[in-house]
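Novice: okay, sequence plus prediction incoming.
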Amino acid sequence: MRKLAALACPFVLLLLFGCDSTGTESSGGTAPPTTTTTTSPPSEPSTPGTVGQVDRAAMNQDAKEAVQAIGAYWRTNFPEAFNQAYRPPRVAGGYTGTDGPPCGGEPSVPFNAYYCQPGDYLAWDEDLMAAGYNQIGDAWVYLIIAHEWGHAIQARLNDDLVSVQAELQADCLAGASLEGAAKQGLITIEPGDPEELAKTLAAVADDYPWTKQSDHGDVQERISAFRTGVTGGIPACTT
């Protein structure tokens, strides 16, 4: 997934059917995935505290491009969708361990990604990003940032538009923003991205203590929420 000017294949087709390098539909595509507010790294082969060799310069460039694309999408579409002015959240970006910005007086958590409502900012542990980037690919970075941005959007809405299933709604908003960014030419979905997105969902679904089913939903619920955003856009996530 890259911040490029044109699409080889519509995102929704990639998610539902797959797409080869020429932009034609192909069978055997993977289901659309999602991320979590507090996100743990893939369990194999890394464990928390071990990352492996990662091109961090490339990873950080992907994070920068994801922030630019997702930010541009919401800057354009939020006012139209909700008939109110849009104020973007601050992107605190990467930290390591407990060296990140505190949220509500609490220190940052290692191997975590989060939106802090009191400070109105997004942040992520660079080792978390590196673990997923190393094992899965750059779609990991885009999806984590899109999900956490979804929580920032929730914080800007009237209470009646925020679902009690806040994590699934953030997954839906992530799907809407990535699909919308692709349609606007802000990102390009590359061959292999659907598989990376599916692996991301499997890695961060409900196998970790920070992502309990009671809070975040199971894998199939999160797939369904993300797909709802992809196919129905912002309105489908707030009805």
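Specialist: Nice, I can see it. Residues are numbered from 1 along each chain as shown.

Novice: use CA for all of it now, contacts and neighbours both
Specialist: Will do.

Novice: for burial, what's the neighbour tally of Tyr86?
Specialist: Applying the criterion other Cα atoms under 10 Å, we find 16 residues in the vicinity of Tyr86.

Novice: can you pull out the strands in this structure?
Specialist: With DSSP state E as the definition, the chain shows strands at residue ranges 90-95, 113-116, 121-125.

Novice: and those strands as JSON lines, adding distance to Leu15 and mean neighbour count?
Specialist: As requested, the strands of the chain are arranged in JSON lines below (distance: least, Cα to Cα, whole Å; neighbours: other Cα atoms under 10 Å):
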{"stretch": "strand 90-95", "distance to Leu15": "28", "mean neighbour count": "17"}
{"stretch": "strand 113-116", "distance to Leu15": "24", "mean neighbour count": "25"}
{"stretch": "strand 121-125", "distance to Leu15": "26", "mean neighbour count": "23"}
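
Novice: ok, second structure coming up, stack it against the first:
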Amino acid sequence: MRLDDEAESQHVEDRRGGFGGLGGKSIGIGTVIIALAASYFFGIDPMLIMQGASVLQGSGPPQQQQQANRPPATDQMTVFTRRVLGNTERTWQHIFETQLNRRYAPPTLVLFSGATPTACGTGQSAMGPFYCPGDQKVYIDLAFYDELRQRFGAGGDFAQAYVIAHEIGHHVQNLLGVSDKVDNARRRMGQAQANQLSVRMELQADCLAGVWAATAQRANQQLLEPGDIEEGLKAAAAIGDDRLQRQSQGYVVPEAFTHGSSEQRVRWLRRGIESGDIRKCDAFAARDL
């Protein structure tokens, strides 16, 4: 990808190495539980409690500790992530205006390491990147890019951009009311049916990631380089439920799928890329996934 001319997003919250994240050694799980309980029962900002714990257990003022532990905001992967996010903001604003006749409200992307509090509960690096509709934030530990390359064999900058774009796809679903409808429907279903609905939601997010890529490329013919699309499709295949299940347990249980098979994920990402049309991403109406 050619991102040198792309403006970086300003909607990024960097919690790495600070008390916004919970990955540092100075904050134990007991402090986290107390902080979240105080927030629930008394309305106290959990960050205040964790900041106080950092001061008591650390050797210097909070700001000095935070600056000492946090990776530089200008490191290559942080800049890359900010630029991809910035492009998604401009691209989705265009899509919302031209295809939906409404304005796009961008999410905040949170960089963290280890664990961090979210409106959806404690986020863990082991969960991989995720979107929380409760606070409209995308959470990512940049170490996932290394795992994507080393564990899943899906390297390349567009593979990494696809990961971000997929989570932004969930934000688009939230803005359009899809997330609420799915959550309400899941509560009335058994586990197997709820899983099937989750698969359709994830495949739609893959398709929306493809719509972003296609629309961004039309706006800037120099954005994507030869081989980029193949990187994204390879990443989609690498994180299909069937492949992950086979790697972890040696066999596949389709009824337990929550994100879709490798073939399905590739198909829906490709659909978005080839059409560039958000209307082609209605995975809920599709008879065959």
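Specialist: Cool, got the structure. Quick caveat: nothing in here was measured; it's all calculated off a predicted structure.

Novice: what does Gln76 of structure 2 align to in structure 1?
Specialist: When structure 1 is aligned by TM-score structural alignment, the residue opposite Gln76 of structure 2 is Ala58.

Novice: next up, the contacts around its match.
Specialist: For Ala58 of structure 1, the contact set (Cα atoms under 8 Å, 6 or more residues apart in numbering) is empty.

Novice: I figured Thr31 of structure 2 hits Met50, correct?
Specialist: Yes - using Cα atoms under 8 Å, Thr31 of structure 2 is in contact with Met50, at 6.7 Å.

Novice: between these two, which one's more packed in?
Specialist: Per other Cα under 10 Å, whichever of Thr31 of structure 2 and Met50 has more neighbours is Met50, with 24 against 18.

Novice: relative to structure 1, which residues correspond to the helix or strand hosting the more buried one?
Specialist: Secondary structure assigned from DSSP states H and E places Met50 of structure 2 in helix 46-57. Using TM-score structural alignment, none of the residues of structure 1 align to helix 46-57 of structure 2.

Novice: ok, back up a step: go through the strands of structure 1 and name the closest to Ser224 of structure 1.
Specialist: Checking the strands of structure 1 against Ser224 of structure 1 by Cα to Cα gives strand 113-116 as the closest, at 21.9 Å.

Novice: average offset of that closest one relative to structure 2?
Specialist: Taken against structure 2, strand 113-116 of structure 1 registers an average deviation of 0.4 Å after superposition, with mean Cα distance after the TM-score superposition for structure 1.

Novice: that strand maps to which residues in structure 2?
Specialist: Strand 113-116 of structure 1 lines up with residues 129-132 of structure 2 when matched by TM-score structural alignment.

Novice: contacts for the matching stretch next, please.
Specialist: With Cα under 8 Å, 6+ apart as the test, stretch 129-132 of structure 2 has contacts from 118-120, 137-141, 144, 163-164, 167-168, 170-171.

Novice: please repeat the previous calculation with a cut-off of 7 Å.
Specialist: The list of residues contacting stretch 129-132 of structure 2 from outside it, by Cα atoms under 7 Å, 6 or more residues apart in numbering, reads 119-120, 137-141, 167, 170.

Novice: turn the strands of structure 1 into TSV, columns for distance to Ala166 of structure 1.
Specialist: Putting the strands of structure 1 into TSV (distance: least, Cα to Cα, whole Å) gives the following:
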stretch	distance to Ala166 of structure 1
strand 90-95	20
strand 113-116	12
strand 121-125	16
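
Novice: which of these sits closest to Asp215 of structure 1?
Specialist: With Cα to Cα, the closest approach to Asp215 of structure 1 among the strands of structure 1 belongs to strand 113-116: 14.6 Å.

Novice: pretty sure Gly155 of structure 2 contacts Phe144?
Specialist: No - contact between Gly155 of structure 2 and Phe144 fails when scored by Cα atoms under 7 Å: they sit 11.0 Å apart.

Novice: next, the angle strand 90-95 makes with the helix of greatest length in structure 1.
Specialist: Assignment by DSSP state H gives helix 56-82 as the longest helix of structure 1. With axes from the mean of the first three to the mean of the last three Cα atoms, to 10 degrees as the basis, helix 56-82 of structure 1 and strand 90-95 are set at 150 degrees to each other.

Novice: buried set for helix 56-82 of structure 1?
Specialist: The neighbour-count check on helix 56-82 of structure 1 (16 or more other Cα atoms under 10 Å) flags 59-60, 62-67, 69-74, 78 as buried.

Novice: now the spatially most central residue of structure 1: how far from Gln135 of structure 1?
Specialist: Averaging the C-alpha coordinates of structure 1 gives a centre point, and the residue nearest to it by Cα atoms, centre = their mean is Leu143 (2.4 Å). Shown here: Leu143 of structure 1 relative to Gln135 of structure 1, a distance of 15 Å by Cα to Cα, to the nearest Å.

Novice: ok, now Gln117 of structure 1?
Specialist: As for Gln117 of structure 1, its distance to Gln135 of structure 1 is 30 Å (criterion: Cα to Cα).

Novice: what of Arg2 of structure 1?
Specialist: With the distance defined as Cα to Cα, Arg2 of structure 1 ends up 18 Å from Gln135 of structure 1.

Novice: and what of Gln220 of structure 1?
Specialist: Taking Cα to Cα as the criterion, Gln220 of structure 1 is separated from Gln135 of structure 1 by 22 Å.

Novice: how long is stretch 121-132 of structure 1 end to end?
Specialist: When the end residues of stretch 121-132 of structure 1 are compared by Cα to Cα, they are separated by 22 Å.

Novice: distance from it to structure 2 after superposition?
Specialist: Overall, stretch 121-132 of structure 1 averages 1.6 Å from its counterpart (mean Cα distance after the TM-score superposition for structure 1).

Novice: try stretch 61-75 of structure 1
Specialist: Averaged over the aligned pairs, stretch 61-75 of structure 1 sits 1.0 Å from structure 2 after superposition, using mean Cα distance after the TM-score superposition for structure 1.

Novice: ranges for the helices of structure 1?
Specialist: 11-16, 56-82, 126-135, 139-154, 166-183, 193-204, 213-216, 219-237.
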